[in-house]
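Trainee: need coordinates for the below:
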Amino acid sequence: MELPLTRRGFLSAGALGVGALAVGGVLADTLTAEAAVPSYFDVGQSGGDAFGPVKLSEPDDGWQSMSVDQVNGRIYYSQAPNRTPGNMRISYLQGNGATISATNYMQFDNFGHGQAIGIERLTNDTYIWMECDPPAGSHTGTKFCRVKWREHDGHSYTLEEAMKLDGFEMYNLVPDSVGVCCTIDPEGKRLLIRYAPKAHQYQHHYRVFDLESVKQRKAKTLYPPHSETTLLQHVPATNSNGKPRNFQGMAIYGDYGYLLTGHEWFVGHGDGAHTQCRPPSGDKGDIHLTVFDLRTGKSKSARTTAHYTYNYREPEGLAVQLANEPRLLFGIVDEQQCATYRGNKASDKHTMSVSYKNVMSTKPL
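Mentor: Model prediction:
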């Protein structure tokens, strides 16, 4: 069931003018969204492979999320170093997948899971937007923070230490929420967030803020909030193994948002171990891409068979790249061999591949 949000002076989708919206008990202006991109990526059309497989800064894991620096062409990504839940290591690849020194990273301990990050580029500086401040016993954040990227940093920071860094800011946009994450549109003007009310931690919602107003601590929303349950209504509730839909990334471009969902291959279990390997039945998995209209909440979903021959094949990370043409990038983690997990340790190294969708459409969803 969709959780009814408390709101005052709700501005319905598509209406003109200025209204007001209560965000976690804090009144914020609701603005008419004016996006310059009238079309969307048709997730049901064919695309291609951008690059991969490549190894990352932390070779024991794939990334959790990615975001593109449109000025320098870099693809920043977040990993869980040493497969440690709650810790986030930020590094980057070149836009063509070329790797950078393994020591060129910034690590943030006990910040969150890193299911989405955002890149803000200002003159000569790059800022990372991400989750932070998870509650005790949790590995996902409750607040959002902005950190200035430090090239060749190679250090780990607790929240207390990060707060002393130049350019660090923290924002509590949706009080009493958990499981938060965020990303930024390619033009660097809007912040898309995912969150769940603390009392209903599995009922996630999406909201878009004007980025500059957030930085000025006068947060202004640009669209009505949307329920994840409604947006993913065209994605099967469970896969062939009975596992529920699994959020793996989000992006925003124009008046449209994008979601990535799905699981790694799963075959067999017993004695505390489970094996990921491509099923012999020819099952092509449950990885889905969803596009939704930020104004109306209408959505369209399609399964992708990208890299379905991979052994492990877990979807991780979604981003928009504007380089030579607009592309919706999505990542796929793989391993050289089928992996048997015991506890939280993998038996082999991970690699990352990135595929894309590039067919645009103006047809109503």
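Trainee: for the rest of this, base every contact and every neighbour count on C-alpha atoms.
Mentor: Fine.
Trainee: tell me which stretches of the stretch 101-250 of the chain form strands.
Mentor: 106-108, 118-122, 125-132, 143-148, 155-157, 169-171, 177-184, 190-197, 205-210, 226-227, 247-253 (DSSP state E, counting those that start in this stretch).
Trainee: buried stuff in the fifth one?
Mentor: Of the residues in strand 155-157, those buried by neighbour count under the rule 16 or more other Cα atoms under 10 Å are Tyr157.
Trainee: of all the strands of the stretch 101-250 of the chain, which one is nearest Glu325?
Mentor: Nearest of the strands of the stretch 101-250 of the chain to Glu325, taken as Cα to Cα: strand 247-253 at 13.2 Å.
Trainee: output the contacting helices and strands for that closest one.
Mentor: Here strand 247-253 touches strand 177-184, strand 256-261, strand 314-321, going by 3 or more Cα pairs under 8 Å, 6 or more residues apart in numbering; DSSP states H and E.
Trainee: about what we covered before: out of the strands of the stretch 101-250 of the chain, which comes closest to Val68?
Mentor: Among those, if distance is taken as Cα to Cα, the winner is strand 118-122, at 6.5 Å.
Trainee: in that closest one, what counts as buried?
Mentor: 118-121.
Trainee: thinking again about what came up before, which among the helices and strands packed on strand 247-253 is found nearest to Leu328?
Mentor: strand 314-321 (4.7 Å).
Trainee: report the distance from that closest one to the chain centre.
Mentor: 7 Å (Cα atoms, centre = their mean, to the nearest Å).
Trainee: and the angle from the following helix or strand past that strand to strand 256-261?
Mentor: Following strand 314-321 in sequence order, the next helix or strand is strand 327-335 (DSSP states H and E). Relative orientation of strand 327-335 and strand 256-261, computed by axes from the mean of the first three to the mean of the last three Cα atoms, to 10 degrees: 10 degrees.
Trainee: who are the packing partners of strand 327-335?
Mentor: strand 314-321, strand 350-357.
Trainee: show residues contacting it.
Mentor: 41, 50, 62-63, 260, 307, 310-321, 348-358 (Cα atoms under 8 Å, 6 or more residues apart in numbering).
Trainee: let's go with 7 Å and repeat that
Mentor: Around strand 327-335, the neighbours that count as contacts under Cα atoms under 7 Å, 6 or more residues apart in numbering are 62, 310-321, 348-358.
Trainee: got it, and stretch 64-80?
Mentor: Contact with stretch 64-80 is made by 61-63, 87-95, 114-119, 121, 186, 249, 316-322, as judged by Cα under 7 Å, 6+ apart.
Trainee: pull out the buried members of those.
Mentor: Buried, going by 16+ other Cα under 10 Å: 61-63, 87-93, 95, 114-119, 121, 186, 249, 316-321, out of the contacts of stretch 64-80.
Trainee: in JSON lines: the strands of the stretch 101-250 of the chain, plus distance to Ala302.
Mentor: What follows is these, written out as JSON lines (distance: least, Cα to Cα, whole Å):
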{"stretch": "strand 106-108", "distance to Ala302": "34"}
{"stretch": "strand 118-122", "distance to Ala302": "24"}
{"stretch": "strand 125-132", "distance to Ala302": "28"}
{"stretch": "strand 143-148", "distance to Ala302": "30"}
{"stretch": "strand 155-157", "distance to Ala302": "39"}
{"stretch": "strand 169-171", "distance to Ala302": "34"}
{"stretch": "strand 177-184", "distance to Ala302": "22"}
{"stretch": "strand 190-197", "distance to Ala302": "21"}
{"stretch": "strand 205-210", "distance to Ala302": "20"}
{"stretch": "strand 226-227", "distance to Ala302": "19"}
{"stretch": "strand 247-253", "distance to Ala302": "15"}
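Trainee: also this sequence, please, to line up against the first:
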Amino acid sequence: MLQSFAFDEVHRNLYALQLTRTGQAAGDLCLNRLDYQGAFLGHMYLRGFGHGVSVGVQNESDGSVWIWTEAAARSGYGQGVTRFHFFDGAVRIGADVAIRYPIPGSTNNQPTVCMESRRLAVRYRIKGVPRYRIWDLDAFVARDYADPVADVAQTGAHPDPDVPFQGYALHGDFLYQVAGSAYATGTNPPAGHGNTYLSCLDITTGALLQRSRTEAGYSLTFREPEGLAVRRSPTPTLCLGLASGEEGARKFSVYTKNS
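Mentor: Sure, this is the predicted structure:
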């Protein structure tokens, strides 16, 4: 099932991370590449990488594309981060990539990238409490973690703290969050159009700037929010991923909201 997605705006591709049906405990992921019309362009497997909470795309002037994900899964979640090139049909394990541990003592490290500001963010936990740390992308690539741009608490994602966090995206000085659960009889019925909330943090202050419930895709069956991404061109647009359909035949949809 879809967990997160990101855009390669240079080559007009979309990368989507899915948990494999039997690999949640081990952190086994499938990374898919599609075009903007949804045509399937290939996939690769990432064994023991994590839950796929976020994914980032780094474009360089030489045409190279780096994919950033969590890595080194423990209890199904990546404890470090890594980057690699996409190769259709490839299978990667932790020994195949260079894993980074940028925040000593942290767990559940999950990266994303903003190419507008050339920054990389990592969502992480210290003693179980989630936070975000943001670096200059070039400094992070050079393994210079000493001077982050910002470090702020994860706050305000949902009015109910027990509702699951489902993803985030960085764009400039703003960090967008999504939280919500799948439709469930009684607690979150389809008739209520879901409990999904979008929110925005200012990374310069850590302040919650806005939070609102979204009914996007409310007519979908199952409907679980899974990931956020910002598409920069032709105008910055916040994109929400929604999983739907029956187990074993899940689909995902991407809905847009001007940011």
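Trainee: circling back to that earlier point, now render the helices and strands packed on strand 327-335 of the first structure as a markdown table, adding distance to Tyr105 of the first structure.
Mentor: Output for those, formatted as a markdown table (distance: least, Cα to Cα, whole Å):
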| stretch | distance to Tyr105 of the first structure |
| --- | --- |
| strand 314-321 | 18 |
| strand 350-357 | 17 |
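Trainee: first-to-last residue distance for stretch 133-149 of the second structure?
Mentor: Stretch 133-149 of the second structure has its terminal residues 8 Å apart, counting by Cα to Cα, to the nearest Å.
Trainee: that one: how far from the chain's middle?
Mentor: With Cα atoms, centre = their mean, you get 19 Å for stretch 133-149 of the second structure.
Trainee: repeat that for stretch 175-192 of the second structure.
Mentor: Its chain's C-alpha centre lies 18 Å from the corresponding centre of stretch 175-192 of the second structure when counted by Cα atoms, centre = their mean.
Trainee: do stretch 78-96 of the first structure as well
Mentor: Taking mean C-alpha positions (Cα atoms, centre = their mean), stretch 78-96 of the first structure and its chain are 13 Å apart.
Trainee: go on, stretch 15-24 of the second structure?
Mentor: Counting by Cα atoms, centre = their mean, stretch 15-24 of the second structure comes out at 13 Å from the chain centroid.
Trainee: stretch 135-153 of the first structure too?
Mentor: With Cα atoms, centre = their mean as the basis, stretch 135-153 of the first structure stands 14 Å off its chain's centre.
Trainee: state the distance from the aligned residue in the first structure for Thr20 of the second structure to Lys215 of the first structure.
Mentor: When the first structure is aligned by TM-score structural alignment, Thr20 of the second structure is paired with Pro81. Distance, Pro81 of the first structure to Lys215 of the first structure, by Cα to Cα: 29 Å.
Trainee: then Arg327 of the first structure?
Mentor: Taking Cα to Cα, one finds Arg327 of the first structure at 28 Å from Lys215 of the first structure.
Trainee: go on, Gly95 of the first structure?
Mentor: Gly95 of the first structure is 28 Å from Lys215 of the first structure, by Cα to Cα.
Trainee: got it, and Gly86 of the first structure?
Mentor: For Gly86 of the first structure, the distance to Lys215 of the first structure - Cα to Cα - is 25 Å.
Trainee: swap in Arg74 of the first structure?
Mentor: Applying Cα to Cα to Arg74 of the first structure and Lys215 of the first structure gives a distance of 24 Å.
Trainee: about what we covered before: right, so of the strands of the stretch 101-250 of the first structure, which gets closest to Gln276 of the first structure?
Mentor: Nearest of the strands of the stretch 101-250 of the first structure (Cα to Cα): strand 247-253, 17.4 Å.
Trainee: was I right to think Lys357 of the first structure contacts Gly47?
Mentor: Yes: assessed by Cα atoms under 7 Å, Lys357 of the first structure is found in contact with Gly47 at 4.3 Å.
Trainee: which one of these two has more residues nearby?
Mentor: The neighbour count for Lys357 of the first structure versus Gly47, taken as other Cα atoms under 10 Å, is higher for Lys357 (22 against 18).
Trainee: give the full set of residues in contact with the equivalent of the more buried one over in the second structure.
Mentor: The alignment partner of Lys357 of the first structure in the second structure, by TM-score structural alignment, is Lys257. By Cα under 7 Å, 6+ apart, the residues touching Lys257 of the second structure are 237-239.
Trainee: let's see that with 8 Å instead.
Mentor: 237-240.
Trainee: which position in the first structure aligns with Gly76 of the second structure?
Mentor: Counting by TM-score structural alignment, Gly76 of the second structure lines up with His139 in the first structure.
Trainee: what's the burial count for its match?
Mentor: His139 of the first structure is flanked by 21 other residues according to other Cα under 10 Å.
Trainee: pretty sure it contacts Gly112?
Mentor: Yes: His139 of the first structure is in contact with Gly112 according to Cα atoms under 8 Å; the separation is 5.0 Å.
Trainee: which residues do those two both contact?
Mentor: Going by Cα under 8 Å, 6+ apart, residues that sit against His139 of the first structure and also against Gly112 are 85-86.
Trainee: follow-up on the earlier one: mind checking which of the helices and strands packed on strand 327-335 of the first structure is nearest Glu161 of the first structure?
Mentor: Comparing those by their distance to Glu161 of the first structure (Cα to Cα), the top pick is strand 314-321, with 27.2 Å.
Trainee: counterpart of that closest one in the second structure, which residues?
Mentor: Using TM-score structural alignment, strand 314-321 of the first structure pairs with 224-231 in the second structure.
Trainee: after superposing, tell me the mean distance of the matching stretch to the first structure.
Mentor: Superposing on the first structure and averaging over aligned pairs (mean Cα distance after the TM-score superposition for the first structure), stretch 224-231 of the second structure comes out at 0.6 Å.
Trainee: which one of Gly86 and Lys215 of the first structure is surrounded by more residues?
Mentor: Just comparing Gly86 of the first structure and Lys215: by other Cα under 10 Å the higher neighbour count belongs to Gly86, 23 against 13.
Trainee: hang on, the more buried one is in a strand, isn't it?
Mentor: No: assessed with DSSP: H, G, I helix; E, B strand; the rest coil, Gly86 of the first structure is coil; it does not lie in a strand.
Trainee: what comes into contact with the match of strand 314-321 of the first structure?
Mentor: With Cα under 8 Å, 6+ apart, stretch 224-231 of the second structure has contacts from 2-7, 9, 53-54, 166-171, 176-183, 196, 236-244.
Trainee: same deal with stretch 118-136 of the first structure?
Mentor: Residues contacting stretch 118-136 of the first structure (Cα under 8 Å, 6+ apart): 66-69, 71, 76, 110-112, 114, 116-117, 140-149, 159, 178, 180-184, 188.
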